[in-house]
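Novice: Quick one: sequence and predicted model below, then my questions.
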Amino acid sequence: MLSARAFRQLISIGHLTLIDPDGNRHECLGSCDGPRATVRILDRSLDRRLMLNPELAIGEGYMNGGLVLEEESTLYDFLDLCMVNIGSVREGTMRKLLAGVRGIRAAIRNWNPVHLAQGKVAHHYDLSDELFDIFLDSDRQYSCAYFLNPDDDLETAQWNKKLHLAAKLNLKPGQRVLDIGSGWGGLSLFLASLVDDLQVDGVTLSREQHAVSNRRAEEAGVADRVRFHLKDYREVEDQYDRIVSVGMLEHVGPRHYDEFYGQVNRLLRPEGVAVVHAVGVFNRPEPQNQWMEKYIFPGAYTPSLRQQFTAIENTRLFTTDVEILRQHYAETLNRWRLRCAEEKDRIVAMYDERFYRMWEFYLTACETAFRHGSLMVFQIQLAKNLYAVPQTRDYIADFERRWRGRGATTLRQVAGSDMGRKPPLPDAPQETEEPRRA
């Protein structure tokens, strides 16, 4: 069995059992204890594809039912086992050749001019409203939450994330804010609820998100100062005091980082501050996983900090703060995955069994990647001058502390709109003496 040979080379930690289509068992034993999983291969053609291109074949095999988990093993068990072993793989000639081909292909796919960008966004973000309501929080925050305590629920952790970003923006009454990649509008509405007379513009390329965002602003009675536009960020021409971008940089692509930060620099006023929140890699960047590229995020790319700083250095922006969120996204994805599992029948009824397995694979693979250090989230704060924010980080904690003990009546009315589908946001989490970091 060809795939058994490949997995034996991979597995140095833990234990994988492969059962071939004839029922024969192939044991792949690591030299030390670790995760365990048992997988049955039902599709004979999958064996060769697992050998030649495992990162695409594993996902497709699971989606199509040719690869199934056995003996009480779960998909998480299997992908956890794979991810914990990825770092020990030695790069042979064939692997390097395949990586080179992937790099050429990615260079083409990551080209993201204005006229192509909307189609790539629509592939993922214009899916059914009902699907996103199933697994996201009531404010539809489709990005990494912020867990002050490991037992925070999703609503609390997403509230924490929005407050953390607001604190880093160092907002003042009457300022103009641009939200690049504004999603369903939750962050923009949240910011407008915190600070008096804040004027917020959000831009998105998703028609569905654009419609929902403007409806929420109307329902909240703030459409006069919170506006959403179906527009590429490169088409924005106004000037802003603050710019925030959450989960959008991953869709920019390395060929466009200079363009992105150059536009941020042009749009910021002299005393301006920007915060960029994105998924990144700890080590050297590589082309996106082929399965993820094909089925989930076409044209996306996971950046490194080095790439960001190189592009930032080409502008006149100052990097004033950087924070790395390590396991926060793993915890976020865990909660999304469990919510989907609870509503499996609904998702299958909306689409089909194959779609559910695709979505389950996406969430599980991403969670295990964050668990084992392949991925992280970074928040970069930028300013037009050295004095735009205080000289120490105390102002961030002070801002959060002022809000953390308050009731969230205003936030429910403005930023916590449940869009008619879920219960309202809880009260602002109560401050503890020594919050434990996730």
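Specialist: Nice, thanks for sending it over.

Novice: rest of the way, CA atoms for contacts and neighbours
Specialist: Will do.

Novice: Does residue 225 touch residue 202 like I think?
Specialist: No - between residue 225 and residue 202 there is no contact under CA atoms under 8 Å: 10.9 Å.

Novice: quick one: which of those two has more around it?
Specialist: residue 202 (29 against 15; other CA atoms under 10 Å).

Novice: That one against residue 186, yeah?
Specialist: No - with contacts counted by CA under 8 Å, residue 202 stays clear of residue 186, the gap being 10.2 Å.

Novice: list the residues that contact both of these two?
Specialist: Common contacts of residue 202 and residue 186, defined by CA atoms under 8 Å, 6 or more residues apart in numbering, are absent altogether.

Novice: In three-state terms, how would the most centrally placed residue in the chain be classified?
Specialist: Residue closest to the average C-alpha location in the chain (CA atoms, centre = their mean): residue 143, at 4.7 Å. Here residue 143 is recorded as coil under DSSP: H, G, I helix; E, B strand; the rest coil.

Novice: how close does it sit to residue 127?
Specialist: 16 Å (CA to CA, to the nearest Å).

Novice: cool, and residue 51?
Specialist: 33 Å.

Novice: what about those two, which has more around it?
Specialist: residue 51 (17 against 12).

Novice: Helix or strand: which one has the more buried one?
Specialist: helix 44-52 (DSSP states H and E).

Novice: next SSE after the longest helix belonging to the chain?
Specialist: Scanning the chain for the helix with the most residues, using DSSP state H, yields helix 353-371. Sequence order places strand 375-383 as the next helix or strand after helix 353-371, per DSSP H and E.

Novice: Moving along the chain from that next one, name the first helix or strand you hit.
Specialist: helix 394-404.

Novice: how near is the closest residue to residue 192 other than its chain neighbours to residue 173?
Specialist: Leaving aside its sequence neighbours, residue 192 sits nearest to residue 198 (CA to CA, 6 or more residues apart in numbering; 5.4 Å). According to CA to CA, residue 198 and residue 173 sit 6 Å apart.

Novice: Counting neighbours, go ahead and name the busier of those two.
Specialist: residue 198 (19 against 12).

Novice: alright, now check it against this:
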Amino acid sequence: MVGDGSGELVAVRVADEEAERLIRRDPTLKLGEMYMDGRFILEQGNIYDFLAMVKQNTTNEIFDIPMAALLIGRIALQQLKSRLPVNRNKRNVAHHYDLSERLFELFLDEDWQYSCAYYNPPGISLEEAQVAKKRHIAAKLLLQPNQRVLEIGSGWGGMGMYLAEATPGLDLTGITLSEEQLKISRQRSKMRGLTDRVRFELQDYRTMTGQKFDRIVSVGMFEHVGIGNFDKFFKKVHELLADDGVMVLHSIARPKPSFATNAFIEKYIFPQGYIPSIGETLPPIERAGLLIRDVEVLPLHYAYTLRHWRERFVANKAAAVALYDERFFRMWEFYLAGSEMGFRWDELFIMQIQISKNQYSTPDNRNYIAAAETKLKEFEATRAPLEKVIL
């Protein structure tokens, strides 16, 4: 028995002794694997309920010597892999983002926003919160008509199209390493008549040359850069950003360095990803000769987002199983549940960092954000509805 009896009852069953031994030996990886394989079974409650109960009733200081050795080995391996000169970015991206578009359609909002929503005001729907996220970032970008904008990690095109439609004459280049996302982005841009000034390319940011952009935005991509590449990332930003330009970086962050990614996430979900702390992110920005103009922390907003995603995904279990299989469904349920737990109980959060080269590129107060959001709401009220993509 775990807990004081005051919470909801969670009952689990381990199917065999080997599964129990594997979980005890390496819970970070093997709990998820045994759940995927149907050998760790929830008799009452769901996997998030179980993970939250464990987190609230245990500490991280329970490692024995073999477990500690395993953790140190994983840290060393991930640190090495993040610094290798071999470019595996496209393969790593494809592992996750080139899954069937129909999978993501099961749980994302109508604009296919696969990053943290902004629940301001509290209690709004997922769709409203994703619009609020785009609005908040657009306000911080200080967009002006006819500017050139680069989006690093353009997803399914929703952010780029929002920025372009909100700003007269804006010319946007969105880059991605996902062929499936590229296909959808281009289709959506064509459907909305934006191909003359919104283009999406299969492009690694590291090989871009010879261009300058007035604005750069990156949402939910920095987590894939890898801790060994932070300096290279921001040096490239410095190279691509105009002298009076502004960048907004939106990324998951953690309260302190961890040096390695969760073993289950690394193996099954985001190979070679790494969630940085603010303290790990700011020094490379400064070393690149860039100025940090604003840092905002959004706590718990991703927990709310993930809760909505997980509930929608579970409600569409039959469709997910039909796309892949039961094991895949449990893998993604575990991923969504574990991620939500990370934001509710492990103090993960979203950081938004505004960056420039020139201290006069941004105002000397934050009042402009609310003013810009008010104007953007007026644009949203007249924006044409989003069309459904034919998959």
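Specialist: Ah, there it is. Predicted model, so just to flag it, every value in this text is computed and none were measured.

Novice: Look at the aligned partner of residue 235 of the second structure in the first structure and tell me its secondary structure.
Specialist: Aligned by TM-score structural alignment, residue 235 of the second structure pairs with residue 262 of the first structure. Here residue 262 of the first structure is helix, with the state taken from three-state DSSP.

Novice: Quick one: residues contacting residue 216 of the first structure.
Specialist: 185, 417, 419.

Novice: who touches the residue nearest to residue 192 of the first structure in this structure?
Specialist: Each residue near residue 198 of the first structure by CA under 8 Å, 6+ apart is listed here: 172, 173, 174, 175, 176, 177, 191, 192, 225.

Novice: now with 7 Å?
Specialist: Shown in contact with residue 198 of the first structure (CA atoms under 7 Å, 6 or more residues apart in numbering): 173, 174, 175, 176, 192.

Novice: what do you get for residue 302 of the first structure?
Specialist: 250, 279, 280, 281, 285, 288.

Novice: For burial, what's the neighbour tally of the alignment partner in the second structure of the fifth one?
Specialist: Right, residue 285 of the first structure. With TM-score structural alignment as the criterion, residue 285 of the first structure lines up with residue 258 in the second structure. Neighbour count of residue 258 of the second structure, defined by other CA under 10 Å: 13.

Novice: For residue 70 of the second structure, see how far away residue 258 of the second structure is.
Specialist: For residue 258 of the second structure, the distance to residue 70 of the second structure - CA to CA - is 15 Å.

Novice: picking up where we left off before, by neighbour count, which of the contacts of residue 302 of the first structure wins?
Specialist: Counting by other CA under 10 Å, top hit in the contacts of residue 302 of the first structure: residue 279 with 24 neighbours.

Novice: corresponding residue for residue 53 of the second structure in the first structure?
Specialist: By TM-score structural alignment, residue 53 of the second structure lines up with residue 81.

Novice: Which helix or which strand is home to that match?
Specialist: helix 75-86.

Novice: what about the strands in the second structure?
Specialist: Per DSSP state E, the second structure carries strands over the ranges 11-14, 40-44, 148-152, 171-176, 198-202, 213-219, 241-253, 291-299, 349-356.

Novice: Including distance to residue 134 of the second structure, could these go into CSV?
Specialist: What follows is those, written out as CSV (distance: least, CA to CA, whole Å):
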stretch, distance to residue 134 of the second structure
strand 11-14, 40
strand 40-44, 38
strand 148-152, 13
strand 171-176, 15
strand 198-202, 17
strand 213-219, 10
strand 241-253, 11
strand 291-299, 14
strand 349-356, 12
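
Novice: out of those strands, nearest to residue 325 of the second structure?
Specialist: Among the strands of the second structure, the nearest to residue 325 of the second structure by CA to CA is strand 40-44 (17.0 Å).

Novice: Can you check what angle separates that closest one from helix 17-25?
Specialist: 90 degrees (axes from the mean of the first three to the mean of the last three CA atoms, to 10 degrees).

Novice: Pull up the aligned stretch in the first structure for stretch 273-282 of the second structure.
Specialist: Going by TM-score structural alignment: stretch 273-282 of the second structure matches residues 300-309.

Novice: For that stretch, list every residue counted as buried.
Specialist: Residues 300, 301, 302, 303, 304, 305, 308 are the ones in stretch 300-309 of the first structure that count as buried (16 or more other CA atoms under 10 Å).

Novice: for stretch 374-392 of the first structure, same thing?
Specialist: 374-385, 388-389.

Novice: what's it aligned against in the second structure?
Specialist: Residue span in the second structure matched to stretch 374-392 of the first structure, by TM-score structural alignment: 347-365.

Novice: Contacts for that stretch, please.
Specialist: With CA under 7 Å, 6+ apart, stretch 347-365 of the second structure has contacts from 243-255, 290-300, 342-343.

Novice: In contact with the equivalent of residue 180 of the second structure over in the first structure, which residues?
Specialist: Applying TM-score structural alignment, one finds that residue 180 of the second structure aligns to residue 208 in the first structure. By CA under 7 Å, 6+ apart, the contact set of residue 208 of the first structure is residue 126.

Novice: Packing partners of the helix holding residue 51 of the first structure?
Specialist: helix 2-10, helix 54-64 (3 or more CA pairs under 7 Å, 6 or more residues apart in numbering; DSSP states H and E).

Novice: Tell me which of those sits most buried.
Specialist: Of all those, helix 54-64 has the most neighbours on average by mean count of other CA atoms under 10 Å, namely a mean of 19.
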